[in-house]
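> Pasting a predicted model and its sequence here:
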Amino acid sequence: MTTSLDHTSQRHHATHEVLNQAPPRVDVDEFALNPALQEAVATFSPHARVERFHEIGRHVGTAQYQHDAELANIHTPVHHSHDRWGNRVDEIEFHPSYHRIMEYSVAHGLHTSAWADPGQGANVERAAGFMLVSQIEAGHGCPLSMTHAVVPSLRLSPELAAEWEPALLSRVYDPELRDPATKSGVLFGMAMTEKQGGSDVRANTTTAEPVTVGGSGGAGDSGCHVLRGHKWFCSAPQSDAFLVLAQAPEGLSCFLVPRVLPGGERNPFLVQRLKDKLGNKSNASSEVEFDSTLGWMVGEPGRGVRTIIEMVGRTRLDCVLGAAAGMRQGVAEAAWHARHRAAFGATLVDQPAMAAVLADLQLESEAATWTALRLASAYDDEEFVPYRRLATAVAKYWVCKRGPNHAYESLECLGGNGYTEAFPLARRYREQPVLAVWEGSGNVIALDVLRAMAREPESVAAFDAELAAQLGSHELYDRHVERVRGLIGRAAADPGAAPGIARRLVESMALAQQAAVLLAHAPAPVAEAFCLARLGDDRSAEYGALPDGVDIRALVDRA
């Protein structure tokens, strides 16, 4: 009997020690560990209070924040169409972790601080904070972005702006659906696309008929319409109000649709279902129906696209910010793993094949980060309106398209660990494609670039001036800009054939855009590596196949 017990006890002893695994990547300052973001903030907002970014960086680096990010994506939003007594309520329930994440971001002004405290560097600083939180939890960036982006569109109707802006610009997070007049803080969403049209919003069938109502919470009866129809994608349906496109008697127009009407009555806003998405799980996206739903016109009648495009431009910028933040997460996790893991007799980071992959991932992340902050700086200066019209679309196309493969390659650096849900890069891999799809997928963006070039030649001149400022800095860059100018000329000379080369054109413009900002501002090893690896004849389609001349160690050290 004694022998048997001893034998059983031995079977329960540990069979091995846990060795050669990276420790948890927690209790770090994500801003302090990101030299590209630090340098870009110093370049484009030299008077920024950088301690606030260190505070955000430390907060998102905690184990608790990372756990909240995980929980918010495991316990996804739930739609409750009716309350227990049968009343239609269409409420969206979130896990408490989501509310903690949202409360932190709103309290730090990562939704509307650039409007609440405008001035030189305001959009750069808001972008840097937005990127730091999005690096760890991406889904909640949607309502932050929509709320930030709605302001310029709303200001086209000063009465509505005066009514809504105080709560929009506050730093109070109040997720309860009730009379907006009783709330200190509100969030906005957007609903444009329909089943039959998608990106072709002029095919929308939702109607808007003018009516007279007994008050609208400060805006009077002016512009009030009854909406009927559907929306195939409605972002952040838990929000307090939305910008919506609908067909008014004058043509496609833009409307502000509140969830709760003045006095507390629910506006008919019928959530049909939440979208079951590949990624972006913490964020609620939905299909909605409007049936006698009240909305107030924003901007000019019949100019709905022109009105809402002010919002779309800003959300496209945030897609670039989000994709760049995802790249930073990918390479940071990959580098952390490689610095703590050994194989075949050496630490991974010291092995040439792995070092080349990490260097290339870091190069892509650097280019995206510098481009994102340069683009944000263009929103701080009205002088750059023509530049940002073209540059935003170009960057949105390229940076967001580079995101998914960057996430995959980063994930592969962790081996089998990276492919499990216990590590964050599986979630990031699912997350990155949405930034390329939303706010205009690839062909839509590429064709939008052609349209902007044809209708707003001043945007082409401004974009070219940005590139021309760096001519003479690098031979490969000079040759590439010559190719870009040739493609622009070709598209202008034959508009009918231009769509056939649209993607080739926009890709070449994007690479020139990234090279220009790196040559102007980034450390020399980064700019040199980019020109060699992305513009040179020896460039490769795969990460880690870098040409001769790239300072691999310098890039790895920055990762």
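Arrived safely, thanks for sending.
> C-alpha only now, for contacts and for neighbours.
Fine.
> Helices along the stretch 201-350 of the chain, start to end?
304-340 (DSSP state H, counting those that start in this stretch).
> residue contacts, Pro386?
456, 458-460, 462-463 (C-alpha atoms under 8 Å, 6 or more residues apart in numbering).
> For it, what is the enclosing helix or strand?
Assigned by DSSP states H and E, Pro386 belongs to helix 385-413.
> Buried residues, that helix. List them.
385-413 (16 or more other C-alpha atoms under 10 Å).
> dropping in the other structure now:
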Amino acid sequence: MTATQSPAQQYATHEVANQPPPHSPYDASADTALLEGLRREGAGWAEEDIRRFGKLAGSEEAQLWAEQANTNEPVLRTVDRYGNRVDEVDFHPSWHNLMRVAIAEGGAASPWADERAGAHVVRFAGSLVWGHTEAGHGCPLSMTYAVIPALRHQPDLAAVFEPLLTSRVYDPGLRIPTTKRGILAGMGMTEKQGGSDVRTNSTVATPTGEDGVYTLRGHKWFTSAPTCDIFLVLAQAPGGLSCFLVPRILPDGTRNTFRITRLKDKLGNRSNASSEPEFDGTVAWLVGPEGRGVKTIIEMVNCTRLDCVAGSSATIRKALVEAGHHVKYRSAFGAKLIDQPLMRGVLADLAVESEAATTLGLRLAGAADRAIRGDEGEKSFRRIATAIGKYWVTKRAPAFTAEALECLGGNGYVEESGMPRLYREAPLNSIWEGSGNVNALDVLRALAKEPGAAQALMTELSLAHGADSRLDAAVTRLGTELTALATDLDRAQRQARRMVELMALTLQGSLLVRHAPAAVADAFCASRLGGDWGHAFGTLPEGSDVTGILERALPEGS
């Protein structure tokens, strides 16, 4: 090498060829299934906002925030420089940027203060596009959204905190909640000895003598976003397991006892601080009656499970978009990957799965919106279908993400591609708010204790009757299974996963037959319901309209 050589000559061995260009900026809302579902579920009035939000999500700036928030993990400070206990967590500025935008766009609890029909659908659709950034900051958004129906069991507390929770202003920092422009809420439910079995909780709540005020002593095993302003916590009161509101800062400005033992070292969701707090004389206010803690939080669980579906659907879509971008530009064996039949088959299969997840999720969001507004039929459907969707869509995310990563080959295994972050994130929603077994058993519980649940599901499925023989046969099989399992509870538990899977597939099939183009609906029914499908993505039946599926799933700009 000489001083007269040009940079191209000096680094000739590092010439970049046959690599895709940077993906961002792109439009995360360039998803036909999402936009059609938004209109169908009564929220078309927000389409312009969702499109704007999608472009922001795919911008270079937002994608950089996502990378930086994930790379620069939160840091726990238990004490200040003088030795005073503070139990605070420091986040990278990019985390705060993501939070600020998400809350301003209605990603937290603002739909509860919006009287327009479809407001909760809009939030769900916003989660689908903003989910193209970074998943960790979605946790405090979800908990803040979900806390409202539980808090309403105690109207005096709701009157104080609900206006702050539904605010679109992000106001970080531990201060007296009522002095802030907006607050966030967290949850403290599980303990180390029980996990999802919260009835084994050992945290004790002792009445102080002041009406509704208790002190807590105990611990929680998995409490995310410990910098939230208030928390709903389960503890054993004299009358049984009860729900309590715990503020980090008390009304007089002093710090409530909320000792953070450590932050969890997690597989994924690295940007989000998940902690192990301890309570010792911690002041708490009762929410709902003593002994009714589980009943008080059940509506909260419906909301967070819906957000699990949103999170997994967003991960699935993001993985598909990244894979689609790569294969449009990468060549192998003399042709672009996107033009090679085998790769096209893989992408088409992934696209069908993504549309099925998105379509089901938006239907669940529509049911939630209408149930919240008093529709009794939708309440029954929401009760069983949310658990079904949570079980299935979150289960599909890890396998889907692994296949999408493989479309990038070795490039997808490198951190800079972003795919490893998606892959580590993919299992989370299947675990959070009840693992697969918990949700499958919850479906059985709904069938046994809520007579309208099974009828609501079958009524929904009947709307597609006669449109596809494979779907009709699967629905008939489901009806037979439900009748048989109703008289054999032991067998019902053993077969719960098989039955919930069949429920999910028939529900997705019904929605696609009714609302998606023939190319998508036929491929889904033939593969997922007709039995003409292999054990890996990329095995759609011969004759599937691959071109039609891909043109719909990966339009220009996505």
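Ah, there it is. For clarity, every value in this text was computed on a predicted model and none was experimentally measured.
> quick revisit: how big is the offset of the helix holding Pro386 of the first structure relative to the second structure?
Helix 385-413 of the first structure differs from its equivalent in the second structure by a mean of 0.4 Å after superposition (mean C-alpha distance after the TM-score superposition for the first structure).
> and if you look at stretch 127-135 of the first structure?
Per aligned residue, stretch 127-135 of the first structure averages 1.0 Å (mean C-alpha distance after the TM-score superposition for the first structure).
> Stretch 507-514 of the first structure now?
Mean deviation for stretch 507-514 of the first structure: 0.6 Å (mean C-alpha distance after the TM-score superposition for the first structure).
> Name the residues that touch that stretch?
367-368, 370-371, 391, 394-395, 397-398, 466-467, 477, 480-481, 483-484, 534-535.
> what residue of the second structure takes the place of Gly57 of the first structure?
When the second structure is aligned by TM-score structural alignment, Gly57 of the first structure is paired with Gly54.
> That match is in contact with Ser127, isn't it?
No - the criterion here is C-alpha atoms under 8 Å, and Gly54 of the second structure misses it with Ser127 at 9.8 Å.
> gap between Val352 of the second structure and Leu550 of the second structure?
Taking C-alpha to C-alpha, to the nearest Å as the measure, Val352 of the second structure and Leu550 of the second structure are separated by 9 Å.
> quick one, strands of the first structure?
78-82, 88-93, 188-191, 207-210, 224-235, 241-248, 251-258, 270-274, 285-298, 342-343, 346-347 (DSSP state E).
> Please tabulate those in a markdown table and include mean neighbour count and distance to Pro24 of the first structure as additional columns.
A markdown table is the format used below for the strands of the first structure (neighbours: other C-alpha atoms under 10 Å; distance: least, C-alpha to C-alpha, whole Å):
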| stretch | mean neighbour count | distance to Pro24 of the first structure |
| --- | --- | --- |
| strand 78-82 | 15 | 31 |
| strand 88-93 | 18 | 31 |
| strand 188-191 | 26 | 36 |
| strand 207-210 | 21 | 53 |
| strand 224-235 | 23 | 34 |
| strand 241-248 | 26 | 40 |
| strand 251-258 | 25 | 44 |
| strand 270-274 | 20 | 34 |
| strand 285-298 | 23 | 32 |
| strand 342-343 | 14 | 16 |
| strand 346-347 | 13 | 17 |
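> do you know which of the ones you listed lies nearest Arg427 of the first structure?
Closest approach to Arg427 of the first structure among these (C-alpha to C-alpha): strand 285-298, 17.4 Å.
> That closest one vs the second structure, average offset?
So strand 285-298 of the first structure averages 0.6 Å relative to the second structure (mean C-alpha distance after the TM-score superposition for the first structure).
> Tell me the counterpart of Met267 of the first structure in the second structure.
Not quite, residue 267 of the first structure is Asn, not Met. By TM-score structural alignment, Asn267 of the first structure lines up with Asn256.
> Equivalent analysis for Glu528 of the first structure, please.
Using TM-score structural alignment, Glu528 of the first structure pairs with Asp522 in the second structure.
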